[in-house]
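Participant: this one's sequence-less:
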């Protein structure tokens, strides 16, 4: 998937179908002039559904679908025949899609499971035929109910990436490079900030045919929680990750300070982010000799106060197996606490 095809925010107008009107038909046949009411009911209008589809990773297929309308119900007929139901419309969406009301910005619901189906606009009920209105005092009612109108809504679909591990770091920290060596993903990589403008997903192959999903979240900058740069656009994708992998390059001026800024931005955006498992990785460590690395490890143990960390190099393929082992252990401990 190319970066330009990753769409995680779309606005759509949806409208369900109106119900068919009931029939006010009176039964007529040879030798029977006044056979009484036999008008059938109208069919219901079509619903508009959102359906979770694990095969989708983006909302790109809805980028140009600005209007989605279901079919109208058919009118009732003679001999108490019911009109046909309107055609339902099914909108497939990737897992992790949040549905909001466009005007109030209220979250209506979320789609998180494959095959999960929810109605976003309910079709109108069909009107009752005159058969239902007969009585001892009115044996030939010549009226029937009209069908009810359908629903319409302007909604916003917002994708929050579903991944086991989220890569968090400043621009140009080496996240895309790490993703490319851990998985088969092919993100854009270059030596300048904001190479990644959309989240990239990759599947990490682990032992015994097991795997987990890792997401390269676009680089955070200081002030992102207040919307600076593309702050909220980036940060919302981290909410779904069960484990956060902080990436700080070894040549950073102050590793602890950079980690603290990243953590602070997440806390300001959503304090619940701090409840997630965290792991700090110092990338580009192939530029360090053993003596300098040992000195840095000593300082980090004192300053980070229990935050787990390790040194790796994506380019030199150093520490990657140990990193996968650590992440796998964290994910399984989180899912199956002992």
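Facilitator: Here it is on my side, so go on. Just so it is clear, the structure is predicted and the values come from calculations on it, not from any experiment.
Participant: going by C-alpha atoms from here, please, whenever you check contacts or count neighbours.
Facilitator: OK.
Participant: name the nearest residue to residue 304, ignoring sequence neighbours.
Facilitator: Nearest residue to residue 304 in three dimensions, chain neighbours excluded: residue 256, at 6.9 Å (CA to CA, 6 or more residues apart in numbering).
Participant: any idea how far the one you found is from residue 166?
Facilitator: As for residue 256, its distance to residue 166 is 19 Å (criterion: CA to CA, to the nearest Å).
Participant: neighbour count for these two, which is higher?
Facilitator: With neighbours defined as other CA atoms under 10 Å, residue 256 and residue 166 compare such that residue 166 has more, 27 against 15.
Participant: confirm for me that that one is in contact with residue 215.
Facilitator: Yes: applying CA atoms under 8 Å, one finds residue 166 in contact with residue 215, separated by 4.9 Å.
Participant: SS state for the residue nearest to residue 304?
Facilitator: Of the three states, residue 256 takes helix under DSSP: H, G, I helix; E, B strand; the rest coil.
Participant: assign residue 215 to helix, strand or coil.
Facilitator: Secondary structure of residue 215, per three-state DSSP, is strand.
Participant: how many neighbours does it have?
Facilitator: Residue 215: 27 surrounding residues under other CA under 10 Å.
Participant: host element of residue 300?
Facilitator: helix 290-304 (DSSP states H and E).
Participant: which neighbouring elements make contact with that helix?
Facilitator: helix 255-269 (3 or more CA pairs under 8 Å, 6 or more residues apart in numbering; DSSP states H and E).
Participant: how many neighbouring residues does residue 121 have?
Facilitator: 22.
Participant: just residue 211 next, same as before
Facilitator: Residue 211, neighbours per other CA under 10 Å, totals 13.
Participant: measure it to residue 327 for me?
Facilitator: Counting by CA to CA, the gap from residue 211 to residue 327 is 11 Å.
Participant: another one to put next to it:
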């Protein structure tokens, strides 16, 4: 009887002793489950926040396994390349999207195969909805413990609009430069003949004198004037007179050699600057010019004209104005001597 009573008392104790460790294990399992649940929820929230941040920033994640050449990307990359959300980057899809871009990508990957620092990748995709787009990615290599490159991770964004803005700005800059150059050309060009005008000619003469002084070189100046030009206008009209001026300008430009400048300085008066030419060469150029204008206008369907030419060489005390004045005085000496001739300045 006593033994039976002892057994009845020990049974509850045994049950308690057995249940207590199980209860502790269950509590620990529950606590662990709750921690895992909270961590999973926090991780999911972070993933959601990351996806939202990608959407707001217009960027996506793209990775490439070097060994298998397998691509993976995030939902936002689908939006960027123009495919439905959740579309995997299969080989066939990439071949259609990245016609030349895949080669561009792989070429850049290869050139940066040993880089430990991030680098930039740019490639083209054929977006089904928006056409050709330029993608730019900040890429980073992942290496194994042995130093072998395993993956390339990229943060990708569409840079097409930026390229278009830069291209538009560059076009505007080029157009502004072209307009400025055109304005400068017009400011320095005689519209009727296409030669340099008086302003440009005198500026060029100033520079030529400075160069001649510095280099101890020679400088010749020819000034010429169409003979009896008022008579041409009176007999044939100003329209024909303008055509004569244009033809004389064309002949003068054709006779100007490298380093020489022909200009119309007003009315029927022209000049030619011959930098580095000795006096004998300047005299020969003046005579050739006179003969070319006489012959050229006689063969054109225009009134035949001749020119009187004055020639001067740069002297020790000459400025551009004094050199021009001496050549101009020689021009009038040629006119007084009977026209259609070359006269040398004193």
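Facilitator: Nice, I can see it. Small disclaimer: the values here were computed from a predicted structure and weren't measured.
Participant: superposing both, give me the TM-score.
Facilitator: After superposition, the two chains reach a TM-score (TM-score structural alignment, normalised by the length of the first structure) of 0.21; 121 aligned residues with a CA RMSD of 6.7 Å.
Participant: next secondary structure after the helix holding residue 300 of the first structure?
Facilitator: strand 309-311.
Participant: and the longest strand along the second structure, how far out from the chain's middle?
Facilitator: In the second structure, with assignment by DSSP state E, the single longest strand is strand 131-143. Put simply, strand 131-143 of the second structure sits 24 Å off its chain's centre (CA atoms, centre = their mean, to the nearest Å).
Participant: check which element follows it along the chain.
Facilitator: By DSSP H and E, the next helix or strand past strand 131-143 of the second structure is strand 149-158.
Participant: which helices and strands does that next one pack with?
Facilitator: Contact partners of strand 149-158 of the second structure among helices and strands, from 3+ CA pairs under 8 Å, 6+ apart: strand 59-65, helix 75-81, strand 131-143.
Participant: repeat the analysis, applying 10 Å as the threshold.
Facilitator: helix 2-57, strand 59-65, strand 71-73, helix 75-81, strand 119-127, strand 131-143 (3 or more CA pairs under 10 Å, 6 or more residues apart in numbering; DSSP states H and E).
Participant: now for whatever helix or strand comes next after it, which elements pack on it?
Facilitator: The helix or strand immediately downstream of strand 149-158 of the second structure is helix 160-188, counting by DSSP H and E. Applying 3+ CA pairs under 10 Å, 6+ apart, we find helix 160-188 of the second structure packed against strand 131-143, helix 198-215.
Participant: same list, the ones you listed, but as a markdown table with distance to residue 307 of the second structure please.
Facilitator: Putting those into a markdown table (distance: least, CA to CA, whole Å) gives the following:
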| stretch | distance to residue 307 of the second structure |
| --- | --- |
| strand 131-143 | 64 |
| helix 198-215 | 19 |
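Participant: most tightly packed of the ones you listed?
Facilitator: Across those, averaging neighbours per residue (mean count of other CA atoms under 10 Å) puts strand 131-143 on top, at a mean of 18.
Participant: which elements pack onto that strand?
Facilitator: Using 3+ CA pairs under 10 Å, 6+ apart, strand 131-143 of the second structure sits against strand 59-65, helix 75-81, helix 101-111, strand 119-127, strand 149-158, helix 160-188.
Participant: what residues sit buried inside the helix holding residue 300 of the first structure?
Facilitator: By neighbour count with 16 or more other CA atoms under 10 Å, helix 290-304 of the first structure contains the buried residues 293, 300.
Participant: got the angle between it and helix 255-269?
Facilitator: With axes from the mean of the first three to the mean of the last three CA atoms, to 10 degrees applied, the angle from helix 290-304 of the first structure to helix 255-269 works out at 40 degrees.
Participant: relative to residue 183 of the second structure, how far out is the residue sitting nearest the centre point of the second structure?
Facilitator: Geometric centre of the second structure, nearest residue: residue 170, 5.9 Å, by CA atoms, centre = their mean. Noted for residue 170 of the second structure: a distance of 20 Å to residue 183 of the second structure, by CA to CA.
Participant: ok so, going back, turn the helices and strands packed on strand 131-143 of the second structure into JSON lines, including distance to residue 266 of the second structure.
Facilitator: Listed next are these as JSON lines, based on distance: least, CA to CA, whole Å:
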{"stretch": "strand 59-65", "distance to residue 266 of the second structure": "65"}
{"stretch": "helix 75-81", "distance to residue 266 of the second structure": "64"}
{"stretch": "helix 101-111", "distance to residue 266 of the second structure": "60"}
{"stretch": "strand 119-127", "distance to residue 266 of the second structure": "58"}
{"stretch": "strand 149-158", "distance to residue 266 of the second structure": "59"}
{"stretch": "helix 160-188", "distance to residue 266 of the second structure": "13"}
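Participant: kind regards, and thank you for your time.
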